[in-house]
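[1] pasting the structure only:
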C-alpha cells in the first residue's frame, strides 16, 4: 500500500509544471486593461492569496499553484499606455472567473 501511495505521489508531482516552463508557453489569452499594472497585480494577488513578483522589465507575474507546488496558471502583467496588457497562461486546472474583475471584465462564471 505504501508503494502505491509513493508511486501515485510521484506521478502527480511529475505532472507539475515549473514556473519557467509555463512562462515560456504562448499565452492562452491576452487582455488589455485600463487598470495599471500595480492595480491588476494587487487584485490578482489578493484574490488568490499569492504574491506578485516584480520583473526587470517593469512587468509583474502572479502564479497560481496547485497543492503540489506546480504552476497551474500564470498571469504576466505589462505596462501598456496608462493601462496594462495581461497575458494569461493556463497549464492545467480550473479557476473561477472572478479574476476577470481584476482586469476590468465582468465575472463570466
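    Received it, and whenever you're ready, just let me know what you need. Not measured: the values here are computed from a predicted model.
[2] Only C-alpha atoms from now on, for both contacts and neighbour counts.
    OK.
[3] Just confirm residue 64 is within a strand.
    Yes: under DSSP: H, G, I helix; E, B strand; the rest coil, residue 64 sits within a strand.
[4] Isn't it up against residue 89?
    No: with contact defined as C-alpha atoms under 8 Å, residue 64 does not count as touching residue 89 (10.3 Å).
[5] Following element in sequence after the strand or helix carrying residue 8, please.
    Assigned by DSSP states H and E, residue 8 falls within helix 2-14. Moving toward the C-terminus from helix 2-14, the next helix or strand (DSSP H and E) is helix 19-24.
[6] Pull out the buried positions in that following helix.
    For helix 19-24, a neighbour-count test (16 or more other C-alpha atoms under 10 Å) marks 19, 22, 23 as buried.
[7] Would you state the strands of this structure in chain order?
    Secondary structure of the chain (DSSP state E): strands at 29-33, 52-54, 60-65, 71-80, 83-90.
[8] Provide the contact partners of the fourth one at residue level.
    Under the contact criterion C-alpha atoms under 8 Å, 6 or more residues apart in numbering, strand 71-80 has outside partners 16-19, 22-23, 36-37, 40-41, 58-66, 84-93.
[9] put this beside the first:
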C-alpha cells in the first residue's frame, strides 16, 4: 500500500514538471546584454550548474537548470550579438542564487 501511494505521488509530481520545450516557448522572464561572448557566458552558466550548453540551429546555446525530479525550472538561451551576447532568462519555477549574474557580467544584488 505504501509503495502504491509513493508511486501515485511521484506520478503527480512528474505530471506537473516542465519540459524543455514548454519552458523555451515561454516569453523570457528577463533579457540581458553582455560584453562577454556567447561561448564564455554559456560555458560559465553550464559550469556553475553542472550541465552542458546545448547548441541550437539559430547559433544560440541553451543552458537548462533542472530540479531534483528532472524538470526544467530555469533556462538560459545565449545568443551571439556582435562581440558580446544576449541572454534570455526564462524562469518556470524555483529559485537560483545570484552567482549566475557573474556569468552574464552583472553584479548580484546584495541580500
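    Here it is on my side, so go on. Note that the coordinates shown come from a computational prediction; the quantities given were computed from them, not determined experimentally.
[10] still on that earlier bit, how about JSON lines for the buried residues of helix 19-24 of the first structure, with distance to residue 74 of the first structure added?
    What follows is these, written out as JSON lines (distance: C-alpha to C-alpha, whole Å):
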{"residue": "19", "distance to residue 74 of the first structure": "8"}
{"residue": "22", "distance to residue 74 of the first structure": "7"}
{"residue": "23", "distance to residue 74 of the first structure": "7"}
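[11] Now the spatially most central residue of the second structure. Nearest residue, chain neighbours left out?
    Centroid-nearest residue in the second structure: residue 75, 2.3 Å away (criterion: C-alpha atoms, centre = their mean). Spatial nearest neighbour of residue 75 of the second structure, excluding adjacent residues (C-alpha to C-alpha, 6 or more residues apart in numbering): residue 64 at 4.6 Å.
[12] What is the burial count for that neighbour?
    By the criterion of other C-alpha atoms under 10 Å, residue 64 of the second structure has 25 neighbours.
[13] quick one: it from residue 58 of the second structure, how far?
    Applying C-alpha to C-alpha, to the nearest Å, the value for residue 64 of the second structure to residue 58 of the second structure is 17 Å.
[14] and what of residue 29 of the second structure?
    Taken as C-alpha to C-alpha, the span from residue 29 of the second structure to residue 58 of the second structure is 20 Å.
[15] Only whichever of the contacts of strand 71-80 of the first structure are buried, select them in ChimeraX.
    In ChimeraX syntax, the buried subset of the contacts of strand 71-80 of the first structure is picked out as below (16+ other C-alpha under 10 Å):
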select :16,17,19,22,23,36,37,40,41,59,60,61,62,63,64,65,84,85,86,87,88,89,90,91
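[16] Skipping adjacent residues, who's closest to residue 66 of the second structure in space?
    residue 72 (4.3 Å).
[17] number of nearby residues for that neighbour?
    23.
[18] roughly how far apart are it and residue 24 of the second structure?
    For residue 72 of the second structure, the distance to residue 24 of the second structure equals 10 Å [C-alpha to C-alpha].
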